[in-house]
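> here are the coordinates; sequence isn't available:
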C-alpha cells in the first residue's frame, strides 16, 4: 500500500521589531519609494537579541505551534529538518537545538543548506523519508536571522531581507494526496553571485575578512534577477507536469517572497490569475528559507486554503538552487483550534522538555566531576603534555624520526594567512 506525506500542522514565528523603508532611509542612501518600486517591500522584521530572538528560538516557536495544530506530541516526531542560511552555529545543527527544546526525544535532527530554496529542499527530504517508510512524522522548518549577516553600508542588499521562521508537520497517511511532486535543481557555476564569502573553511574569520566585510552577504542583483525570472515559472511548470496537473488547476501559488517583479514574471509565465497568487513580502521582505512556510501559514489564516486545493510552492536561492513542489491539501478547513485546556497541557509538555534538557546538562557536569576509577584514563585522549617523545628524541608520529614532508597538494604547502590565500587564488584565476 502506497504511503503519502500530508501537511497536518503549520506554524510561524514573526519578530515584533519592525524596520520600515523610512527607517532605512535614515542610515542608507535610499528612500521608501526607491525600495518599494523596485522590490515591493515596505517593511521587514528584525530579530531582537535583547529578547533572545535567534534562528533557533524562532524555529522553536514555529515548531511548537505547528505541532500544536497537528495535535501531535513531540515524542512522536521521527525527524527534525531545519533549512537555514543563518544557522545558530556552524555546528551543532540548529535542528538538534530544536529537537531538544521541543522534547522530540525519539527524533533524528539535521540542518540543510540551500539558501532561499532551503525550505523546498527540506520539504522534499521530509516527504521522501515518509514515502520510503523511514519516518511517519517529520518536522520541517525554515528559519532565518538574516539580519545578522547584512551590511548596513550596502544599500543594494540590506533593504531586501528580514527575519522569521515557519514550520510544517508532515505525517504519513494511506489516503492519496499530500505531496504530489517535487522538482529540484542547481547550477553551481553561478555560486559567486549570491552568498557570504567568509566564515567557512575557504576564508575563516580573521582580521582581514572583518576589515573587508566579507562576513556579510554579497549579491549580484542583476544576475540573480535574470536567473530567478528564468527558473521560477519553468520549475513550477515541471512540478505540475510531474504531478499530472494542468496549470489552470492550480488553486494557490505560493512563491518565494524575494521581489514582486520576479513573482509577477513567474505568474505571467504560468498564466495564473493574481487572485491565486499569495504575497506578503511587502511587510516581511525576503525571509529566505522561512518565506514560503510563513506565506503558507498566512494564506491558511486568511482563508485562502481549502480541502483538496492544489498548491504550488516554489523557491530559488544561492548555489544557485531552485525547487518547486505540488501539494494537495488534505486537512479539513477551516481548522478548528483546541480549547484552553489543550494549550495548558502543551505548556506543561514544553516545560517538561526544558526540565529534561536541564537535568541532562547537570548530570553531565556531575559526571565530569567524579573521580576517575582506579586512576584509569581509558577512553580519554591524552593531553599534549602527556605525549612523550621517543628515547632518541624524535617525534613518535614519524617512524624514521623525521617529520613527513608535505606531498603535492598538501594543505601544509598553502599560504598560512587568509590574505595570502586570497592572493594565490587571484593568481590562479588570472592564469
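Perfect, I can see it now. Every value quoted in this text rests on a predicted model; they were computed, and no experiment measured them.

> make it CA atoms for all contacts and neighbour counts henceforth
OK.

> where do the helices sit along this structure?
Using DSSP state H, the helices of the chain run over 21-25, 32-39, 55-70, 94-102, 118-131, 207-211, 221-243, 260-270, 281-284, 291-301, 340-369, 418-430.

> closest to residue 153 out of these?
Taking C-alpha to C-alpha, helix 21-25 is the member of these nearest to residue 153, at 10.7 Å.

> hmm, who's touching that closest one?
Contact partners of helix 21-25, identified using C-alpha atoms under 8 Å, 6 or more residues apart in numbering, comprise 30, 31, 32, 35, 42, 43, 159.

> included below, for side-by-side comparison, is a second structure:
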C-alpha cells in the first residue's frame, strides 16, 4: 500500500495590511478589544478592484507549491480545492485552477468544509494516493472573506476576525510507510449548523427573496457566529480529535514535535497548548498577522512553520481544525 507525503508547499496573501486601528475607523472597536478576544493584530484584505479572487490566490500558491515539489503542472493528476468563498456559486474553484495553470483535463474537486476545509481536503487527497489512483495531488485552501463582511459596528464581532489568503500543498506517492500521513480523523455535528453560518444567498434564501424584502437590517447574507458557543465546542473537539489521532498511532502528546492548529482564535490555540503541556516551540500560530483565513489557515501556517525551519525531517506534525458545520478533524503525519 502506498503512503502520501507533502513534497511542496506555497502560500499567498494580499499586500493590503488592515490593522486593528484601521478597523476602528470603520466601526466601534479598538486594538485592545480585538487583541484581548482573538489575539489578532492585523489581517490581509484584498483591495477592491485588484481582480484578486479565491481562485487567483489559490493559483499563485499552487505555482509555488508545484515548483518547490520539483514538479511541473503536467505532473499533477488531480486537484482538491477547499473554500467557503468560491468565485462563483457554481462551478467551484477547482476547475478554474485547471484552466489558470493550463493543466491537462485532470479531475478537480471542491471541498466545502469551511474552517476544517484543508484538513478534509488533505484527507481526500490522501485516500486517492493510498489507493494508487493518483501519484501527485494538488491541495489548495483559499479564502476571500473581506468582500462579504459586514464592516460596520453591527458586524464587528465577526468582521474583525477574518482575513484573505491562500495556501497549497502537493501530496505525492511514496512507498515509505514510515513517512507522510499516518492517519486522518474527520467528524461532524450538523445540529449546530446555524451557530456559525451564512444563510443566504442560498436556495432557501435566494436573491429575489432578499431583494423583495429590501430590508436594510437583513443580515442573512453576512456571516453569523455564536462566538461563545463555538469557542466552548472548539476547545473540546480540538482536544478529542488530536487525542484520537495520537491513540490511533500509539502516540502521546509528548511525541508531538509541531502542532498546527486552525487559526480561529489565539485563545483556543493557547488553551489547547496548555492542556497538552506543549512548549511554544511545539505550536505554530500566525493568526496575529493574518486573522482567520478559514480553509487557508492550516496550510498557510504549515508553510510558514516549515519555511522558518521549525519542522525538520522525522518530526511528528499534527494538524487540527474545527469550524462551521460543525465539522472538525485532525491529520497525523511524520515529516
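Thanks, I have it. Note that this is a predicted model, so its numbers are computed, not measured.

> can you redo the helices of the first structure as CSV with mean neighbour count and distance to residue 318 of the first structure?
Compiled in CSV, those are given as follows (neighbours: other C-alpha atoms under 10 Å; distance: least, C-alpha to C-alpha, whole Å):
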stretch, mean neighbour count, distance to residue 318 of the first structure
helix 21-25, 17, 25
helix 32-39, 16, 18
helix 55-70, 24, 19
helix 94-102, 23, 20
helix 118-131, 25, 10
helix 207-211, 13, 20
helix 221-243, 18, 9
helix 260-270, 19, 15
helix 281-284, 22, 19
helix 291-301, 23, 15
helix 340-369, 13, 35
helix 418-430, 12, 22
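
> need these in a markdown table (columns: distance to residue 197 of the first structure).
Shown next, in a markdown table, are the helices of the first structure (distance: least, C-alpha to C-alpha, whole Å):
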| stretch | distance to residue 197 of the first structure |
| --- | --- |
| helix 21-25 | 24 |
| helix 32-39 | 24 |
| helix 55-70 | 20 |
| helix 94-102 | 21 |
| helix 118-131 | 19 |
| helix 207-211 | 9 |
| helix 221-243 | 16 |
| helix 260-270 | 25 |
| helix 281-284 | 25 |
| helix 291-301 | 23 |
| helix 340-369 | 35 |
| helix 418-430 | 11 |
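
> for the contacts of helix 21-25 of the first structure, which entry has the maximal number of neighbours?
residue 159 (29 neighbours; other C-alpha atoms under 10 Å).

> SS state for the residue of the second structure positioned farthest from its centre?
Within the second structure, residue 212 marks the point farthest from the mean C-alpha position, 34.7 Å out by C-alpha atoms, centre = their mean. Put simply, residue 212 of the second structure is helix when judged by DSSP: H, G, I helix; E, B strand; the rest coil.

> from residue 220 of the second structure, how far off is it?
Distance, residue 212 of the second structure to residue 220 of the second structure, by C-alpha to C-alpha, to the nearest Å: 14 Å.

> and residue 8 of the second structure, how far is that from residue 78 of the second structure?
15 Å.

> an error on my part: the question was meant for residue 67 of the second structure.
16 Å.

> then residue 102 of the second structure?
Relative to residue 78 of the second structure, and taking C-alpha to C-alpha, residue 102 of the second structure is found at 13 Å.

> the two: which is more packed in?
A direct count of neighbours by other C-alpha under 10 Å for residue 102 of the second structure and residue 78 places residue 78 higher, at 23 against 11.

> ok, the more buried one - contacts?
The neighbourhood of residue 78 of the second structure, defined by C-alpha under 8 Å, 6+ apart, consists of 106, 107, 108, 134, 136, 137, 138.

> so what corresponds to the fourth one in the first structure?
Translated: residue 134 of the second structure. In the first structure, residue 134 of the second structure lines up with residue 135, judged by TM-score structural alignment.

> which residues touch its match?
Per C-alpha under 8 Å, 6+ apart, neighbours of residue 135 of the first structure: 78, 79, 129, 172.

> name the nearest residue to the first one, sequence neighbours excluded.
Computed as C-alpha to C-alpha, 6 or more residues apart in numbering, the closest residue to residue 78 of the first structure that is not its neighbour in sequence is residue 107, at 4.3 Å.

> can you get me a residue count around that neighbour?
Residue 107 of the first structure: 20 neighbours (other C-alpha under 10 Å).

> try residue 50 of the second structure
A count of nearby residues for residue 50 of the second structure, using other C-alpha under 10 Å, gives 8.

> residue 183 of the first structure versus the match of residue 134 of the second structure, what's the distance?
21 Å.

> what of residue 358 of the first structure?
Remark: distance between residue 358 of the first structure and residue 183 of the first structure (C-alpha to C-alpha) = 41 Å.

> what of residue 303 of the first structure?
Distance from residue 303 of the first structure to residue 183 of the first structure, by C-alpha to C-alpha: 27 Å.

> so for those two, which sits in the more crowded spot?
Taking neighbours as other C-alpha under 10 Å, residue 303 of the first structure and residue 183 compare with residue 183 leading, 20 against 11.

> what's the more buried one aligned with over in the second structure?
Per TM-score structural alignment, residue 183 of the first structure is aligned with residue 185.
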